[in-house]
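**Student:** Sharing a sequence plus its predicted fold:
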Amino acid sequence: MRNATLICILIFLALALAGCDPSEDTAAVDAGTPGVSDTEIVLGSSLTLSGHAGYLGTQTLQGARAYIRYVNERGGVHGRKIVVEVMDDSYDPPQCLANTQHFIVDKQVFALFCYVGTPTTIKALPLVEDARIPLIGMFTGANALRQPPSRYVINIRASYYQETMAAVRHMVKDLGLTRIAVFYQYDAYGFDGLIGTELALKQFGMEPVARGSYIRGTLDVQDGLDRIRKSKAEAVVMIGTYGACARFINLSVEEGYNPLFYTVSFVGAEELAWRVGRASPAHVFMSQVVPPPVESDDPADSAGNYVKLLKRYYPEDTPSFVGLEGFLNAEILVEGLRRAGRDLTREGFIQAIESIKDFKLGPGLTITYGPHDRQGLDAIHFTKLSDGRFLPFTDWAGFKKGMEAQR
C-alpha cells in the first residue's frame, strides 16, 4: 500500500515538473468537437472583401450574416450562437490557402463556410479533405467541387456546366445562333466555364469560333476582344469578373461590334450593370442560380425574407442576387445544424445534410441532398440588362424577332 502511494506521488511530481496539469490534460481529452462550445458554433470564412472581386465577397457575407443574426437573436441553434470568423483573401489562391490553414489549425473552427471563387476554393480543397472538415455554401459553380463528390464539400448552387448548357441551348435552339465565342479568365474559374461551354456546344455539333482570355486581376481584355471580333461571333460567352467583363462589353460597343453578350452568375449582376451603364446598347444576358431578390408576403419565401432581414440589419445595403445566395447558404447551414442536434459533431452534421430532402425555400427553390448528391439546387434563371438593371427574362422568341428586324 505504501509503495502504491509512493508511485502516485512520483507520477504527480513528474507531471508537475513537466509543466503538465492533470486537469488540463483531462480537459484536452474531453474537448469534444472543434469549434463547438456550450454557447457557440464557430465557423471560418475566407472570401474576397477587397480588390477586383470584393463586391462578390461582401455581398455573399452580408446575405449570410443577415440570416445568422436573425437566428442568433432567437437563441441560436440548440442554445448555441453561430459565430463566423472572417478573413479576406482578395481572390488570391495562396492567401485563401493560408487563411484556411489558420482556421483549421489555429482557430480550430467547426466548419468552413461561404468561400468565394473557384481558384481560391479549389486551392483549399486538399486541406478540407485532410482535416475532414465540412465546407458548405461556396459562391462558385466549379465542377471540381462536384465531381467526384466529396463527403465534406456541400454545394448549394447549380454548377457552371448547368449555367452554360442552359445558355447555349437558348442561343442555338431559340435564337438560331451558330457562331459562339468564349471570353474567359485565365485560371481555374475561366477554364471551368470554357469547358462547360465547349461541352454544351458539342451536343449541337459545334465548337467555339474563337477563344479569348485575360489574366485574373487585370483589365487587359483588348487581345481577347480582337480575337473574338475577327471571328465574327454572333454571341460571346463570358467567364470572368465584373470589371473585366464590363470593359470587354464597353470596348466592344465603342468599336462597333455588338454581339449578344452572356455571362455566368459569378460575374455579379448589380456591379456589372453599374459598370456597363444605363445607356449601353449592348444586349447582355446573365444566368442566375437564385430567383430575383424581391419583397414577398409569403413567410416561406426565402427571397422575400432576405430582402426584409437585409433591410432590418443592413439598411444601407441593396438586395442582390449574390447576397441572396449567401442568405440561402446560411439557411441550409442552419437546417443542417438543427437536424444534427445538440450533440454536434462534424460527421453528424454531414449526415444531417444528407437527410435533407425536398426542403422548400420558396417558389422554384427546393433543396435535396444524399450520400452521393452534394449540390442542393439545379434551377437556372435568366436575366437581361435593361435600363441599368438585370431583370428576369423568358421571351427568347420575342428577342429573336427583334434581332431579325435589326438585320
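**Tutor:** On my side now, so go ahead. Numbers count the residues shown, from 1 in each chain.

**Student:** For the rest of this, base every contact and every neighbour count on C-alpha atoms.
**Tutor:** Will do.

**Student:** any idea how far the host helix or strand of Thr60 is from the chain center?
**Tutor:** Element membership of Thr60, judged by DSSP states H and E, is helix 54-73. Put simply, helix 54-73 sits 13 Å off its chain's centre (C-alpha atoms, centre = their mean, to the nearest Å).

**Student:** next helix or strand past that helix?
**Tutor:** Next in sequence after helix 54-73, counting helices and strands by DSSP H and E, comes strand 81-88.

**Student:** helices or strands up against that following strand?
**Tutor:** strand 40-47, helix 54-73 (3 or more C-alpha pairs under 8 Å, 6 or more residues apart in numbering; DSSP states H and E).

**Student:** Just want the angle from that strand to helix 54-73.
**Tutor:** 170 degrees (axes from the mean of the first three to the mean of the last three C-alpha atoms, to 10 degrees).

**Student:** Could you list every helix and strand in contact with the very next helix or strand once past strand 81-88?
**Tutor:** Per DSSP H and E, strand 81-88 leads on to helix 93-101 as the next helix or strand towards the C-terminus. Contact here means 3+ C-alpha pairs under 8 Å, 6+ apart; on that basis helix 93-101 packs against strand 40-47, helix 118-131.

**Student:** ok, structure two:
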Amino acid sequence: MHGSLLKASKVALCYLILHTYCFAQAPLDIKLGMSTALSGPAQAIGSQLKAGANIYFEQLNQNGGIKGAKVDLLVLDDGYEPRRTVNNTRYFIYEQKVDALFSFMGTPTISAIRPLLEHSQTSLLMPFSGADFLRNDRAIKVFNLRASYFDEAAEQINYLVNERKHTNIALFIQADEFGITLEKSLTQLLASKGLSPSIITRFRRNSSNVDKALRKIKASRATAVALIGTYQPLAKFINRAQLKGVKADYTSVSFASSNELLARIKSSQLLMITEVVPNPFKCSSRLCNEFRVHTAEYPNIKIDHVLFEGYLNAVVFSKAAQQCPVNFDDQCILDKLSLMLEHDADLQELFNLESGKKKLPVFRSYSS
C-alpha cells in the first residue's frame, strides 16, 4: 500500500491537443530491499546469498527485465545483528519505499522486524530462515522457498537415531531465536522416539566461545552432537572436540553454510549437514544447468548451496512477477508464488515434486 497511489498516478501520461492522447510510461522499476550479513563472522552466508540473486537479476535486466521493468535489488549489511536489521528495514520501507523485502537472512534478525512487517504489510519474500513463525504468523505477508527447520531437524533425528543408532545425543545451540526454534524441534522429535537430549549447551551469536559448552558435552559422554549455529563457532567446536578426544557424530542445519563449515573442519569425524536445495555441482535439472551456465560468467564467485539458493530466490520471484501486471502488484506476486511449487515444471523437476504437491524436500551433505 505504501506508495501505491503515487505509482498509480504515474502509470500513464496524458497530453491534450484538441483530443486526449495517453502515452504509457515505461514500466516502473521493481525495487526490492535485502538486509543480510556482509560483515562479521557470518558474512560468507550473506555475501553468497546476495551474489546468487544478483547473478540472475543482472542477466535478467540485461535482457529487458520483467516486461520492461528492471529489478533494483537494494542491499544493506546488518552483520547478523537484529538491531541493525530493524534500522535497515525501516529505511527500506519508509524511505526507499521498496515494493517488497527479499531474502532477509536469519531467524533472530527477521524476528526483530515482525512489528514492522505487521504494521506496513510489506511482503517478505524468500527469507533465509526455516523458522516456524514465518509459516504460521498470519499477521505478516511472507513466501518461503525452503524446507522448515522442523523438517531439517526431522531429517537429522532420523539420521542420528534410525540410521546411526545413537541414543546419547547432545545439543550445541546458538543462544537466540534461531537456537530456540531448533532446540524445540530437536527435543520434540527425540521425545517421539522415547529419547531426550543428554545435555543442552549454548553459545552467544556472533561469537566463537565454545570451550565451556565443549567441557559439558565431553563430560556427558554424548556419542552425537546436533549443532545449531553459523560456520565459524561450529567448525571451532568440532576441531576442538577432536583435540580433546571427543569422538562423536555431528549434524548441522543448512543455515550454517555447508561449504564454509566443511572448509574449516580438520577433524575426521562424521558430519551430516541438512540442505534445502540440491547439490549445485551434481543436480541435473534445467534450473541446475542454467545456474552453472550463468555462474560460469563469474569466475571469481564461489559456487555453493547458498549461492544457488540466492539464485533460485531471484528466479522464482521473477517467474511470479512475469505473470502479474506490468507495474508491481503485491497481492498478485504472493498469489502466483503460492501456486509456483504446485504448478511450475522447473521447480517440480528441481525438487522432485509430484504435480499438485508443494512440501519441499531436505537434502544432505557429508564431511566425507
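**Tutor:** Good, I have the coordinates. The model shown is predicted, which means the values in this text are computed figures rather than measured ones.

**Student:** ranking the helices and strands packed on helix 93-101 of the first structure by burial, who's on top?
**Tutor:** Mean neighbours per residue, mean count of other C-alpha atoms under 10 Å, is largest over those for strand 40-47, with a mean of 25.

**Student:** against the second structure, where does it fall?
**Tutor:** Using TM-score structural alignment, the residues of the second structure aligned to strand 40-47 of the first structure are 29-36.

**Student:** so how far is Val161 of the second structure from the aligned residue in the second structure for Met165 of the first structure?
**Tutor:** Correspondence of Met165 of the first structure to the second structure, assessed by TM-score structural alignment: Ala154. Shown here: Ala154 of the second structure relative to Val161 of the second structure, a distance of 10 Å by C-alpha to C-alpha, to the nearest Å.

**Student:** Report the contact partners of Ser67 of the first structure.
**Tutor:** If you look again at residue 67 of the first structure, you'll see it is Tyr, not Ser. Residues in contact with Tyr67 of the first structure (C-alpha atoms under 8 Å, 6 or more residues apart in numbering) are Tyr306, Leu309, Phe327, Ala330, Glu331.

**Student:** List which of the residues you listed are still in contact in the second structure.
**Tutor:** Mapping the contacts of Tyr67 of the first structure onto the second structure (both residues aligned by TM-score structural alignment, their matches' C-alpha atoms under 8 Å) leaves Leu309, Phe327, Ala330, Glu331 still in contact.

**Student:** closest to Ile215 of the first structure among those residues?
**Tutor:** Proximity of these to Ile215 of the first structure (C-alpha to C-alpha) peaks at Phe327, which lies at 30.5 Å.

**Student:** The closest one corresponds to which position in the second structure?
**Tutor:** So, by TM-score structural alignment, Phe327 of the first structure is matched to Tyr311.

**Student:** Would you enumerate the residues in contact with that match?
**Tutor:** With C-alpha under 8 Å, 6+ apart, Tyr311 of the second structure has these contacts: Leu49, Ala51, Gly52, Ala53, Asn54, Ile55, Tyr56, Phe291.

**Student:** Pick out the most distant pair among those residues.
**Tutor:** Once C-alpha to C-alpha is applied, the contacts of Tyr311 of the second structure give Leu49 and Phe291 as the farthest pair, at 13.8 Å.

**Student:** Now for these two: what residues contact both?
**Tutor:** In contact with both Leu49 of the second structure and Phe291: Phe308, Tyr311, using C-alpha under 8 Å, 6+ apart.

**Student:** Can you pick out the residue with more neighbours from those two?
**Tutor:** Leu49 (29 against 22; other C-alpha atoms under 10 Å).

**Student:** immediately after the host helix or strand of the match of Phe327 of the first structure, which helix or strand?
**Tutor:** Using DSSP H and E, Tyr311 of the second structure falls within helix 305-322. Heading C-terminal from helix 305-322 of the second structure, the first helix or strand you meet, by DSSP H and E, is helix 330-343.

**Student:** what helices or strands is that following helix leaning on?
**Tutor:** Judged by 3+ C-alpha pairs under 8 Å, 6+ apart, helix 330-343 of the second structure is in contact with strand 142-143, helix 305-322, helix 345-351.

**Student:** Name the nearest of the kept ones among the contacts of Tyr67 of the first structure relative to Gln95 of the first structure.
**Tutor:** Among those, and counting by C-alpha to C-alpha, the member closest to Gln95 of the first structure is Ala330, at 23.7 Å.
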